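# Fold the stuff below for me.
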Amino acid sequence: MPSPTVSVLMPVFNAERYIAAAIESILAQTFSDFELIVIDDGSSDQSLAILKSYAAKDNRIRLVSRANTGHSRAINEMLAMANGKYLARMDGDDICMPDRFQRQVDCLNAHPDVVAVGGAVQWIDQDGDAIRMFSVGETHEEIDAAHLAGVGGAISHPAAMFRRDAMLAVGGIREETHLAEDIDLFLRLAEIGKLMNLPDVVLKWRLHPASTGATKTRQQHEVKVRVLRDAYERRGLAVPAELAAATADVGDDSPGATQRMWAWWALEAKNVNAARKLAWSALRQSPLNRSSWMTLLCAVRGY
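Below is the predicted model:
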C-alpha cells in the first residue's frame, strides 16, 4: 500500500465537546490522500470513545491511546509514526477549512524551498462564533522577524503543514520548550528553509478558558524568553537589551482579563454575538472589576 501524501498529527486531551467537529472537518477535506494519526493523551472524558467510533468507520485513522505524557511528546511520537511526505498539524478543538490540505500541498509542491506553510486563522469562541481573523504576514522575512521579536503565532501551529524531512532534520519538538514549542520550532525551521503563510483562512482556531494561552500566560512568557535567547545565540546575533532584561511581567493574566481581551477583539471585528458572550463571561469571572462592566456595556451597545 503506497504511503499517503499527508500525515495529519492530532493530539487529543479531554476534547469531547469539540472532537467530532474537528475530525469531520478533516474527513471532509477536498484533498483525500492522507492518514490521520491521533494520540488520545490520557483523556478522562468521552474523547476516546468518540475517537474509536470514527476509527472503526475510516481506515485512514490510526488511533493510539495511552496515559497522559503531554502535548509535545505526543507530537514527537506521531512524527515517528508518520508515513506522509508532508505533515499537517491539527488540534482536537479546531476546525479545518475544506480546501486547507489541497492549498497547502499545492504550495509545498510549488515551492521546494518552503519547509512549512500556514495561513490566516479565524479565532472562534466555544460555540463556534467568530471572534476575529488573525494573520501576521505571508513572507518568510515577515514571519521570521515576528518570531524573533517574540510574536507567537506568526504561523499558527495547528494551521501549519510541514515537510516531514525538515521536521526530522531539526529533531521535531523540543519537549523542554513546552508552552513555547511552536515559536521554538518555527525559529529552528527558519534556519534550514523558508516559512510561508497563505493569505486566506485555513483554520478556525477555538479560544476557550481551557486553552493553554488562557491559563498559563506567565509560564509561557518565561519559556518564550528562553527560546528567543537560544535563537539569537544559534544565529550569532546579539541578544537585544530588552530581551536580556526581560521578566515575566505580562500584566493581568487572570481569566477575567483574558475574556475581556477576547471580547474586545470580537467587538473590534464587529462580531457582536461573540463579544457579548465573552463580556458576560469576563463579568462572571471578575464582577468587581470596573473594566468588566465597561466591556459588557460596550458589547451590549455593539460598539
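# all contacts plus neighbour counts: C-alpha atoms, from now on.
Fine.
# Setting aside sequence neighbours, what's the nearest residue to D184?
Distances taken as CA to CA, 6 or more residues apart in numbering place V227 nearest to D184, at 5.9 Å, with adjacent residues excluded.
# cool, and A28?
A28 sits nearest to P98 (CA to CA, 6+ apart), 6.2 Å away.
# contacting residues for that neighbour?
S25, I26, A28, Q29, T30 (CA atoms under 8 Å, 6 or more residues apart in numbering).
# how about this one, so we can line them up?
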Amino acid sequence: MLTFILDNEDPWAMAKTTSCLGKTPCEIVPLKTEIAWRMQACLTHYREPFFLTFRAGDQIKPGFFQKMGEWIRDLSENCAGLMAGTKEGLLLPLVWRTKAVKSLSISKLDHFPFEHYALQDLQSRLSVRWRWKEVDSDHYLPNPVAPPKWMNRETEWQLTKPLLYTRPPAARMNGRPTVSIVICTYNDGGYLSWAIRSVWAQTNPDWELIVVNDGSTDQTREVLSSFQGEPRLTVIENGKNLGKAKSLNRALGAAKGEWLLELDADDWLTVDCVEQICTHASKRPHATLFYGNHHEWRERANKTLVYSGLRHNPSPINKEELLSTGLPLAPRCYNTSILRKMGGWLCSDPFEGRLYEDFQMLLRLEKQDKVHIPLALYHRRIRKNSITHREAEKYAIWKNWVKEKGSAMSEP
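Below is the predicted model of the structure:
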C-alpha cells in the first residue's frame, strides 16, 4: 500500500517511522515540499482504493493493518477516509480514499506556506464534498516529540485553522460591492495564491478582488490563470513594470467598491477582515481610512514562517512618529471616492511612487478622519529580500523630499 511520510527534516524521526513500517506491505514515499501536488502526482497510476499518510516520528504497533482492514470494511462510499488524534490534540487523516484525493484540482503552482499542515489542508478541501470518520486506536502512536517552543506552533495553528476550515457564505453577485480588495504584484507568483485564498475565505462576501500584474516575469500569469472564470476577480496586466503607485492608480480606476483595501501579494487577510471593515464602515460612512492591527511572520531562508507576534498600530496616527520610524500600518482600507478626489497616489517623488507609497498616502491624509479598528485583521510577512528591506537606504532621500514638499503634499 502506498504510504506517504511527511518529513519534518529530522532524520531520527524519519528513521523511527520507516523502521516500524519496514516489514509491512508499504511502498514508502517521503514528502517535504509541494506535498499536495507531489502526492497527487504519485497517485496518477496508483490503482489501490486506499493509501496511508504518516508524519515523521509516528509509529504503529503490530496488528495495525488488521485493525485498518476492519475500519475500511465499515467505511461508507461517501467517506474520504479515516482520521486519528495526535498528541497535540489535532485530528490528522491517516487512511485516504484514492478516488477522493484524485478528484481534487491541485496545481504545482499552489503555494501553501505551512507544509506541516498539508494534510489538514487536503482534508479541508475534501470536506466540501466528502465525509470523514474518526477512529481511536492504540495501534497508532503519533509522534510524541513536540516542536521547539520558538516555533510557536500552538499560536500558529490557531491563526491558520480559520483559513483552512472557514466555509464562507455564497457570493453576492448583484449590485456594487462594498469593498474592493487590491493586490499589486511584481514577481511574487510564489506567494500570490495564498493571498488570494485568504480573500476567498472571507466570512463577508461583499467584496471584489482586483489583481494588478505589474509586468511580472515569473509564474504570476500562470497562477492567475488558475482563477479564470471567477466572477469577482478582475486582472489588470501592465505591459511593463510601472511601480506600486501607478499600479494602485490603475486599480483605483477599475474599483467598484465604496472602500479600497490594500493587500500585498506576500501577505494575507484574517477571515473576518472584510466583515469587520463593513461593520465599522456602516457606522462611520464618511471616514477616510480604516486601519487595524496585524500579525507578523518572519520568513526563514527555507521560506518557512515563524510567528513573531501581534503588532498594535498607533491611534491616532502621528506624522512625526510615522516618518521617523517608518512604521507600517496594515491593513489599510481607504474611502474610494476620497482617493479619487485626491487624484490617487502621487508618482512625482524621487522614486516615481515605487517606494513608500503607503507612507505617502497616510501623510497626505493627516488631517482626515482615520479610524483604528482595535483588532488583528491582517497577516504581514517580513522578508529579507523584499523591496522595503533591499532599498532601506533610500528612505532618507524620500523622507527629505517629504519635508521639502511640506503642505503641498496634503489633500486638496
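# Now the TM-score, please.
Once superposed, the chains reach a TM-score of 0.70 (TM-score structural alignment, normalised by the length of the first structure), with 228 aligned residues with a CA RMSD of 2.0 Å.
# which among the contacts of P98 of the first structure end up buried?
S25, I26, Q29 (16 or more other CA atoms under 10 Å).
# What is the aligned counterpart of the second one in the second structure?
I26 of the first structure maps onto V199 in the second structure, with residues paired by TM-score structural alignment.
# what about that match, which SS state?
helix (DSSP: H, G, I helix; E, B strand; the rest coil).
# That one reaches L269, doesn't it?
Yes: in this structure, V199 of the second structure is within contact of L269 by CA atoms under 8 Å, at 6.8 Å.
# Tell me which residue of the second structure lines up with G42 of the first structure.
So G42 of the first structure corresponds to G215, using TM-score structural alignment.
# what helix or strand is its match on?
Under the criterion of DSSP states H and E, G215 of the second structure resides outside all helices and strands.
# Which stretches in the first structure count as strands?
Assigned by DSSP state E, the strands in the first structure fall at 6-12, 34-41, 61-66, 86-89, 95-96, 114-124, 130-134, 161-163, 194-206.
# The second one vs the second structure, average distance?
Compared with the second structure after the fit, strand 34-41 of the first structure shows a mean deviation of 0.8 Å (mean CA distance after the TM-score superposition for the first structure).
# Same question for the first one.
Superposing on the second structure places strand 6-12 of the first structure at an average distance of 1.0 Å from its equivalents, by mean CA distance after the TM-score superposition for the first structure.
# Just want the angle from that strand to strand 34-41.
20 degrees (axes from the mean of the first three to the mean of the last three CA atoms, to 10 degrees).
# what sits against the alignment partner in the second structure of K216 of the first structure?
Matched across to the second structure, K216 of the first structure falls on E391, judged by TM-score structural alignment. Going by CA under 8 Å, 6+ apart, E391 of the second structure touches no other residue.
# and E391 of the second structure, how far is that from H312 of the second structure?
25 Å (CA to CA, to the nearest Å).
# Over to Q120 of the second structure?
30 Å.
# do G343 of the second structure as well
Counting by CA to CA - G343 of the second structure and H312 of the second structure are separated by 30 Å.
# Kindly report the same for G353 of the second structure.
Where H312 of the second structure is concerned, G353 of the second structure sits at a distance of 27 Å (CA to CA).
# Compare the two (neighbour count), which wins?
G353 (21 against 15; other CA atoms under 10 Å).
# in terms of contact, does that one touch M361 like I think?
No: G353 of the second structure lies out of contact with M361 (CA under 8 Å); the separation is 10.6 Å.
# Mutual contacts of the two, please.
W345.
# Give me the spatial nearest neighbour of the aligned partner of F227 of the second structure in the first structure, chain neighbours excluded.
In the first structure, the residue paired with F227 of the second structure is Y54, using TM-score structural alignment. Counting by CA to CA, 6+ apart, I61 is the residue found nearest to Y54 of the first structure once chain neighbours are left out, at 7.6 Å.
# what's the burial count for the one you found?
20.
# List the residues that contact it.
Neighbours of I61 of the first structure in contact, by CA under 8 Å, 6+ apart: E35, L36, I37, V38, Y54, A55.
# The same query, at a cut-off of 6 Å, please.
I61 of the first structure makes contacts with L36, I37, A55, as judged by CA atoms under 6 Å, 6 or more residues apart in numbering.
# can you tell me how far the closest residue to the last one other than its chain neighbours sits from L48 of the first structure?
Yep, that's A55 of the first structure we're talking about. Setting aside the residues directly before and after it, A55 of the first structure is nearest to I61 in space (CA to CA, 6+ apart), at 5.2 Å. Distance from I61 of the first structure to L48 of the first structure, counting by CA to CA: 13 Å.
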